[in-house]
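**Student:** Coordinates only, no sequence provided:
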């Protein structure tokens, strides 16, 4: 495996893709730290300094943690990337569901150039969602004391000194522009970089929270002067490795359905007769059910806060749903289980697969073509989905059990890497990047990451990418600009500390 990493730099195209992706990742993280115009950056700095030294036993909250995953801290820092890539993800989910439900969109998706039109519709919906969410972000910044991810910031001063109509307009435009820029960066990474751009952005935002989680874990477990906590830290590290291994195994797990193709003789040549396999993934829905469930659960707390701000029952219910309470994880687990079946029902079309097999002369041994094949695939996928849904629900509620054992609340930053959305996304993105890198290595006659066998998944994304890697001049220009920004930023920081 070490030699495979070394060989990645021996292939010029792969090296250019990696350098281009790394440069865009740096730009993404720089944008998170650029404060919105009209917002007092000194108040943000003082608040973040206090948060870094916060007690890890204070819950971040399930919904708050979810927001931080997709914004990468942009919401908490009131940056130009405050919304992150979440509007684009929401729009993509909406369009995918509409494509499966609306016949006109379904026909458009199968036409030549239809996917490009659907992508264009997704971008328009993204801008609309960003406008609405940008308005609410700007509105909440004028009263940040009620925001879950900015609680206590009012003690450090006024966040927005002059919240007039011009500030609202400029802030909304800036937030929408930041979302559009992230969407464009994601497309560039997908086309000219390595991995899926949207997933890379989310993963970078997740990893950005890792240093803070490690510091809090060190302060809680090692500096706690408790032999029990020290032992539990070792147990948690072993548990983390086990959970990652189990997540990789179940993410890769699939049932291969044998498909036999009938023999055909055309002239002097014989076609067909061979056996191929139809892979059905255990976790067919991926991380989508968790995103669905958390998105739905985020609506009731916001409505309670808007319509019943002073009611005692509303405050108790709000604490259960947004503060990482038991109710949040119970409803989330049930929602994930149901959404797993809903997603498979929308995206997996056994009738279409059976029709395609019949048209191409393929059949499943022991199953008649046509409707019996569709029923067999539907029954098989239902059983696989049950196992995948149980797995997703367990991963989602796993931080609760770990937190109970060590005395941390479920919403603690330390526990966010032991399950839930963060772990699934990181595992999926790392596997996808490794598949693409291994494809390039094998095409250039180098050894891949695994000498025996190969990683399961699609191997043609890089080979069939239309745009190719980014030009070398663009890569050099990006890194020169980044170097200048880092030097200027470092100089400013040193100047502020010495004066």
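**Tutor:** Happy to help now that I have it. What you are looking at is a predicted structure, and each value in this text was computed from that prediction instead of being measured.

**Student:** Every contact and neighbour count from this point should use C-alpha atoms.
**Tutor:** OK.

**Student:** With residue 330 as the reference, measure out to residue 61.
**Tutor:** 14 Å (C-alpha to C-alpha, to the nearest Å).

**Student:** who has more neighbours, those two?
**Tutor:** The neighbour count for residue 61 versus residue 330, taken as other C-alpha atoms under 10 Å, is higher for residue 61 (24 against 15).

**Student:** Can you check which helix is longest in the chain?
**Tutor:** Secondary structure of the chain per DSSP state H: the longest helix is helix 371-406.

**Student:** dropping in the other structure now:
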């Protein structure tokens, strides 16, 4: 950070990113009109104590969801829109052709993604409005023409917040440091850290006050902190881990000089897809919680079904595990093409020792990628599920910081630092060559 601050261009980018984060935090507490703050606070306290996915959504938005503020929808509609567009790019030939047209095609796809984001934000805003309206006293006016006008204003305010936060993320991509979506998610989660550790302290204080009935918290609360630090270490370790494929380059003579003849390796990251599988899986599994806004059964099969999709439910846990693995493989297939990698090696006179160039090399690389992706996906799933398992065993409810949050925090921090290092390296070499 200190070295980057010395470079004027990077310093401007860092300050711009910080400015966007400050604006995001201000927008997270600007209230939407026509809502009763005290009734809203009581409603969201109940949701947080039940440790439902609504509490998780609130954590991702940095508390904006619980305030029903301008940025209550957070970056979730944009994430869902990106998922939809990436899937459609594979399924629809016209979009696939656009994606291969270079910068022009990517800009057109980005424009379509923005429209889809606004549409999803509108749907999500309507769902949230009906959820607020179903709780007595939260929306001040609900009847007649005035009630319809109030509803339209609230929904449009939520949608405008979604569009603004999407624009802010894109501005970070263009003029700041790091990935815009990830930085905004990072800022929201970090903003909730004091609340999480405050909850841990409350459990520890409860153990001190009543050692006979709640003495287990004297061990479980410090254990949570230790587990938090261990998870950070594991994430950093796995983020740096890689599988190295040995590559041998043949010697060739160009004029009077000889090139090649060296042994090197092709690095394949274990966590090659970063935090995106976790973010996408979380975004998809938050959808049933938005169904609750329209339909919230209190008994029978419906209640059992919705409880299974709660943050600690068995169905949520199983689907979370499977979706993380699925998205990890999806990202691997998008980012890596084994046949293209093998052809690039052959064109540069490179071979994997013991394998013929071409298809045998491509099959070997595909096999390696599949194994490494499985290891990385299992690691992501394991870290994401640790807090859910810990909560179910210890019954320590209301701790909003989960494995997903820690993965996002650490992953975004590491990616941002690497981007800063690469930009510093580029400027260093440019100055050296001049």
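**Tutor:** Right, received. Where do you want to start? Keep in mind the model is a prediction, meaning the values are calculated, not measured.

**Student:** one step back: the longest helix of structure 1 vs structure 2, mean deviation?
**Tutor:** For helix 371-406 of structure 1, the mean deviation from structure 2 after alignment is 1.8 Å (mean C-alpha distance after the TM-score superposition for structure 1).

**Student:** which helices and strands sit right next to that helix?
**Tutor:** When contacts are defined as 3 or more C-alpha pairs under 8 Å, 6 or more residues apart in numbering; DSSP states H and E, helix 371-406 of structure 1 sits against helix 227-252, helix 326-347, helix 350-359, helix 420-443.

**Student:** where exactly do the strands run in structure 1?
**Tutor:** In structure 1, the segments counted as strands under DSSP state E are 254-261, 264-266, 269-271, 275-281, 362-363.

**Student:** just to revisit the earlier point, and the helices and strands packed on helix 371-406 of structure 1: which comes nearest residue 37 of structure 1?
**Tutor:** With C-alpha to C-alpha as the criterion, residue 37 of structure 1 lies closest to helix 420-443 of those, at 30.3 Å.

**Student:** Identify each buried residue in that closest one, please.
**Tutor:** Buried residues in helix 420-443 of structure 1, counted by 16 or more other C-alpha atoms under 10 Å: 420-429, 431-432, 434-441.

**Student:** Relative to the whole chain's centre, how far out is it?
**Tutor:** Distance of helix 420-443 of structure 1 from its chain centroid, counting by C-alpha atoms, centre = their mean, to the nearest Å, is 13 Å.

**Student:** Please give the number of neighbouring residues around residue 493 of structure 1.
**Tutor:** Residue 493 of structure 1 has 11 neighbours, counted by other C-alpha under 10 Å.

**Student:** err, residue 484 of structure 1, not the other one
**Tutor:** Neighbour number of residue 484 of structure 1 under other C-alpha under 10 Å is 11.

**Student:** what do we get in structure 2 for it?
**Tutor:** Under the alignment (TM-score structural alignment), residue 484 of structure 1 pairs with no residue of structure 2.

**Student:** For residue 445 of structure 1, see how far away residue 484 of structure 1 is.
**Tutor:** 38 Å.

**Student:** swap in residue 76 of structure 1?
**Tutor:** From residue 76 of structure 1 to residue 445 of structure 1 the distance is 47 Å (C-alpha to C-alpha).

**Student:** Which one's more surrounded, those two?
**Tutor:** residue 76 (22 against 9).

**Student:** Give me the aligned partner of that one over in structure 2.
**Tutor:** Under TM-score structural alignment, residue 76 of structure 1 pairs with residue 66 in structure 2.

**Student:** ok, for its match, nearest residue in space, not its chain neighbours?
**Tutor:** residue 44 (5.6 Å; C-alpha to C-alpha, 6 or more residues apart in numbering).

**Student:** Show me what stretch 43-62 of structure 2 is in contact with.
**Tutor:** With contact meaning C-alpha atoms under 8 Å, 6 or more residues apart in numbering, stretch 43-62 of structure 2 is reached by 25, 28, 64-66, 71-75, 135, 185, 187-192, 286, 289, 310-312, 397-401, 405.

**Student:** Those residues, buried ones only, as a ChimeraX selection?
**Tutor:** If you want just the buried ones from these in ChimeraX, going by 16+ other C-alpha under 10 Å, the selection is:
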select :25,28,64,65,66,71,72,73,74,75,185,187,188,189,190,191,192,286,289,310,311,312,397,398,399,400,401,405
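
**Student:** How many neighbouring residues does the counterpart of residue 401 of structure 1 in structure 2 have?
**Tutor:** Under the alignment (TM-score structural alignment), residue 401 of structure 1 maps onto residue 389 of structure 2. For residue 389 of structure 2, the count of nearby residues is 13 (other C-alpha under 10 Å).

**Student:** residues in contact with residue 389 of structure 2?
**Tutor:** No contacts exist for residue 389 of structure 2 under C-alpha under 8 Å, 6+ apart.

**Student:** Can you give me the distance of it to residue 335 of structure 2?
**Tutor:** Per C-alpha to C-alpha, residue 389 of structure 2 is found 32 Å from residue 335 of structure 2.

**Student:** What of residue 89 of structure 2?
**Tutor:** Relative to residue 335 of structure 2, residue 89 of structure 2 is positioned 14 Å away (C-alpha to C-alpha).

**Student:** and what of residue 28 of structure 2?
**Tutor:** Residue 28 of structure 2 sits at a distance of 34 Å from residue 335 of structure 2 (criterion: C-alpha to C-alpha).
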